[in-house]
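> structure for the following, please:
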Amino acid sequence: MSASDTMAIRMTGVVKTFGAVVANRDAFLDVAKGEIHALVGENGAGKSTLMRVLAGMYAPDAGAVLVDGRDVTGWKTQDAIAAGVGMVHQHFMLVPTLTVAENVILGMEPRKGMQVDLHRAVIEVESLCKKCGLHVDAKAKVADLSVGEAQRVEILKALYRGAKILILDEPTAVLSPPEVRDLWTVLRALKADGGTVVLITHKLDEVIAVSDSITVMRGGMTMSRFATEGTTPRDIARAMVGRDVQLHLDAQGDADSWVAPASVESSAAPVLRVTNVSVMSDRGTRAVNELSFEIRPGEILGIAGVEGNGQTELLEAIAGLRHVQSGRVQLASHDFGTRSVRERADLGLSHIPEDRHRRGLILDYSIAENLILGRQHHFGSFGALDTARIDTNAAEQVQRFDIRPAMPSLPARALSGGNQQKIVIAREMGREFSVLLAAQPTRGVDVGAIEFIHAQLRAARDAGKGILLVSADLPEVLALSDRIAVMYGGRFVTVLPAAQCTAEQLGPYMTGAAV
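Next up, the predicted model:
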């Protein structure tokens, strides 16, 4: 049997450019049939572009693409779907107002005469759910689903169209640990059924846990390919970045680069005080329930918990993006009351939102413009912007936060998800602030960037800033925090010194078992 007979995917010499930006240069990828293959690399390494070439979204400028031994170079998306190649994107492409079944069948609707047969659609989707182990209510509206359930719908869409090669771009970025475990079960079942999976992820523990082989990209090029067995996260990180990277966890889950936090001066006045605050969710239920806490200068208060327990609503209320139903929020001596987002920022509040597309960026604005978003009044006068100052600020922040490509005139849309996240972090941490709300600050960024962001957060704390950290990555919360609060059902069910916490100790609180 020839090598081509055993390869589901073979890409050789792929080049893809967008104007002056070279996304792929001489990239190659070999994925065997019936394996789970991890595609890793720094932000902007060209991973997503290479997969979009495979999925027919982009035509390569040079190189060849073979699927199941057939040359498909330059094919279209519909060709890829017809051939059984499906891609689940990092940012979901669902219609919120439609049901699960309606989203899954969109474009391939079963018909009864001239009408769409919705009854049959529900039966087909329910059958597919059962077969694949993807549990979701086929009749539920997508707008009412959790993030994990929405991702299952995206996978169901691909499988409904007959996907035998499934590409997943950062699939666990917004999933809770139980949802991640469910996803691994699904991927292993697909593999057992003869399917092939390409997994793009920055989480090296996931690479080790679920993949059979690994391809590493850097600077648009393929650097290496190796078997997962016998490989460590450090090996992968070194191949990705080109140097040793100080991971915040080793493979056993022990703190590896944890730095003991500076002692917090207990007599210092709080920089942030939240008193009996209640906040409503978008569904009209109480998401935050009479919550009170304080953060002092030089302290990181980490919030652990399964997503959906009020963390999002709490940070949005403090930031001024959501109405506080009752209670009080104070920044030092300032009562926020009905102060606007801009007024809160001018008083020293910075906010890294959890959803960079919805809350953090205007994708069609340039990098330079996004770096002053919400602060335009500091970069001009009498309604006119000072372009020289904007350009100087952009050049400084692009260099300091290693935003790639280093072209401030590019629209944010042209950047990888991780580099988009760097724009938000640069804007919020590259200015004067006294309190930082950091929601999922390292979501979707590579190991080198995580190392840098962690260092920035620690430096801000050591400079006397107060930081409220929310992260679905429990090891990150454990590594960075001075105190850890576990949020469940809109309340803090326990608050403990981080030095006394372990993941095993916090787990029962996060699931409500210890409440």
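> use CA for all of it now, contacts and neighbours both
Fine.
> quick one, what contacts Gly133?
Contact analysis of Gly133 by Cα atoms under 8 Å, 6 or more residues apart in numbering lists Val186.
> distance check, it against Leu66.
As judged by Cα to Cα, to the nearest Å, Gly133 and Leu66 stand 30 Å apart.
> now the strands for the stretch 301-450 of the chain?
Here the stretch 301-450 of the chain has its strands, by DSSP state E, counting those that start in this stretch, at 324-331, 334-335, 349-352, 380-381, 384-385, 435-439.
> quick one, which of those gets closest to Gly417.
Of all the strands of the stretch 301-450 of the chain, strand 349-352 sits nearest to Gly417, with 14.5 Å by Cα to Cα.
> my guess is Asp244 contacts Pro233. True?
No: using Cα atoms under 8 Å, Asp244 is not in contact with Pro233; the gap is 10.8 Å.
> between these two, who's got more neighbours?
Pro233 (21 against 14; other Cα atoms under 10 Å).
> would you reformat the strands of the stretch 301-450 of the chain as a markdown table and include mean neighbour count and distance to Met114?
Converted to a markdown table, these look like this (neighbours: other Cα atoms under 10 Å; distance: least, Cα to Cα, whole Å):
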| stretch | mean neighbour count | distance to Met114 |
| --- | --- | --- |
| strand 324-331 | 18 | 49 |
| strand 334-335 | 14 | 61 |
| strand 349-352 | 25 | 49 |
| strand 380-381 | 12 | 59 |
| strand 384-385 | 12 | 56 |
| strand 435-439 | 24 | 48 |
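> need the ones you listed in TSV (columns: distance to Leu183).
What follows is the strands of the stretch 301-450 of the chain, written out as TSV (distance: least, Cα to Cα, whole Å):
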stretch	distance to Leu183
strand 324-331	36
strand 334-335	44
strand 349-352	27
strand 380-381	49
strand 384-385	48
strand 435-439	23
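> I'd like the structure of this one too, to check against the first:
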Amino acid sequence: MHMAEPVIQLKNITKQFPGVLANDDISLEIKKGEVFAIVGENGAGKSTLMKIMYGLYKPTSGDVYIKGEKVQNFKPKTAIDKGIGMVHQHFMLVPSFTIAQNVVLGREIKKNGIFINEKEAIESTKRISEEYGLKVDPKIPVELVSVGVQQRVEILKTLYRGADILILDEPTAVLTPQETEELFVVIRKLVKEMGKTIIIITHKLNEVLAISDRVAVMRAGRLIGVNKTEEVDERILSEMMVGKEVLFDQLSKEDSQGERLIKVEDLKARDKRGFMALNGVSFEVRAGEVLGVAGIEGNGQTELIEAISGMIPVESGNIEILNINTTKLNPYEIRKVGVSHIAEDRMHTGLNTKATIMDNILMGSQHSETFAKKGIHLKQNVVRAFSKKLIQKFDIRTASENVKVENLSGGNMQKVVIAREFSFDSKVLLISQPTRGVDIGAIEFIHEEIIKKRNEGCGIILVSAELDEIFRLSDRIITMYDGKITGEFAAGEIDKSEVGYYMTGNRGRKVNHDEEIKY
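From the prediction side, this is the model:
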């Protein structure tokens, strides 16, 4: 039976980086015409393994066979020549080029040896997009289309180069539920009708169950097992990933809504490029409430948190926190009003990676009477004991409080930020992407801590690209599109697919895909 023919065989693959064994003696076979998922927490070694298949890394030891031939020369050109295409998590497109120019990039048809034959590029793109059911308009510049369409362009690019094995790295990380569904339709068509083989790297288990034929689970560089997808469920997979039972139980939320803590009126602010990122945003948050902000990245959610926390200037409108007008205050003054901020970009704004865990935990409290005599001389033993207590409480995996933050994993860095921000007794918490790049065990812990704060009567604004997280934690949800609020719902009033319509600016109107979509 032709299904069983392996198109990729990995035999005893080991990849050693300085101080890290990224892949530890991995052997597996991927068959022609299947959707093969690879799951694992961050740092499990999934991406390293893919990069070996795609020729970006050479294994320290072990062999790779593509379509029965042993790979001698590890570089992407070898992989592409053998029919492997890779769609990276961060797209490799030229924004100012049209879709057609991006599709043929590097394989352009030249006219008289100089000019790119634009007409030919458009024709090729049209032909291939119709053949594979990936609808695009070849003449539109990439910078004007949605992320979902950009991903289609990436897939078309690999198909144009003749790929019959596609590696998709975290393909749904930036997509709405609708776009994810559309991607899955395309994947099924590519496999069932076109006989392609698709490898998906992801950490979203519900999607693995929805789309794959077989699933491999990795943990700490090792292959834990390969199963037929129909024989596993989310619980089995997450236990394999984490190495212990993970119970995403209902979080116990107490009814405790009290007085208004945050009031935002007609807020307008510009992003770093000078574009209007917030265009008349108004809402309130009460004590004991989590307000979830859902939106596709780049629609003003980041700037909303930055404006409230004083990191970017407000052009017009008003912000009141704990009945104090904070519109014109700087981040330090806003913090003193009683605001904690978990920034989206932990590497640049949340942490000083060159400093120790202890120094990072102290940031913002170094002048308080608790930790410093007369606000100047640090009480070293008090600071050390406090750091140790938080390291234990927040399960930060480290040898000691004196380890530099840059030596921690992404998940542990995030725990340092959360430990610090939650240790201030702030009534208001601004939380952006709290579990990005964090493993399943830590996600559960962080969610519990957020709900604890809510139950203590804090007012919380939560921005997250993970809809599951928004639905799990929020009491109310607002959707944002293009700097405006497009919808507001109590948590139980709406489901994920409906939220997707509001996130694309349709205000609940389902798009008829035959209509022309205005970009």
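> for Pro178 of the first structure, which of the strands of the stretch 301-450 of the first structure is the nearest?
Nearest to Pro178 of the first structure, of all the strands of the stretch 301-450 of the first structure, is strand 435-439, at 19.9 Å by Cα to Cα.
> equivalent range in the second structure for that closest one?
Under TM-score structural alignment, strand 435-439 of the first structure corresponds to residues 428-432 of the second structure.
> so which of the strands of the stretch 301-450 of the first structure is nearest Ala192 of the first structure?
Comparison of the strands of the stretch 301-450 of the first structure against Ala192 of the first structure by Cα to Cα identifies strand 435-439 as nearest, at 36.9 Å.
> check which helices and strands that closest one sits against.
helix 311-319, strand 349-352, strand 466-470 (3 or more Cα pairs under 8 Å, 6 or more residues apart in numbering; DSSP states H and E).
> need the contact partners of that strand.
With Cα under 8 Å, 6+ apart, strand 435-439 of the first structure has contacts from 271-272, 312, 315, 319, 331, 348-354, 465-471.
> Val281 of the second structure - that's part of a strand, no?
Yes: residue state for Val281 of the second structure (DSSP: H, G, I helix; E, B strand; the rest coil) corresponds to a strand.
> that one maps to what in the first structure?
Using TM-score structural alignment, the equivalent of Val281 of the second structure in the first structure is Leu291.
> what is the neighbour count of its match?
By other Cα under 10 Å, 17 other residues sit near Leu291 of the first structure.
> how much space separates it from Leu437 of the first structure?
Leu291 of the first structure is 16 Å from Leu437 of the first structure, by Cα to Cα.
> and for Gly430 of the first structure?
Distance, Gly430 of the first structure to Leu437 of the first structure, by Cα to Cα: 14 Å.
> likewise Ala388 of the first structure?
Distance from Ala388 of the first structure to Leu437 of the first structure, by Cα to Cα: 30 Å.
> repeat that for Glu126 of the first structure.
For Glu126 of the first structure, the distance to Leu437 of the first structure equals 41 Å [Cα to Cα].
> again, but for Ser481 of the first structure
Distance from Ser481 of the first structure to Leu437 of the first structure, by Cα to Cα: 13 Å.
> what do you get for Lys465 of the first structure?
Taking Cα to Cα, one finds Lys465 of the first structure at 11 Å from Leu437 of the first structure.
> over to Val197 of the first structure?
Per Cα to Cα, Val197 of the first structure is found 36 Å from Leu437 of the first structure.
> can you check Asn276 of the first structure too?
19 Å.
> what residues are up against the spatially closest residue to Ser409 of the first structure that is not a sequence neighbour?
Nearest non-adjacent residue to Ser409 of the first structure, counting by Cα to Cα, 6 or more residues apart in numbering: Ser366, 5.3 Å away. Residues in contact with Ser366 of the first structure (Cα under 8 Å, 6+ apart) are 408-412.
> scan those and report the most crowded one.
Ala412 (24 neighbours).
> roughly how far apart are Arg181 of the first structure and Leu156 of the first structure?
17 Å.
> same check on Lys164 of the first structure?
Relative to Leu156 of the first structure, and taking Cα to Cα, Lys164 of the first structure is found at 12 Å.
> measure the residue of the first structure positioned farthest from its centre to Gly107 of the first structure for me?
Each residue of the first structure has a distance to the centre, and by Cα atoms, centre = their mean the biggest one is for Gly113: 42.9 Å. From Gly113 of the first structure across to Gly107 of the first structure, the span is 16 Å (Cα to Cα).
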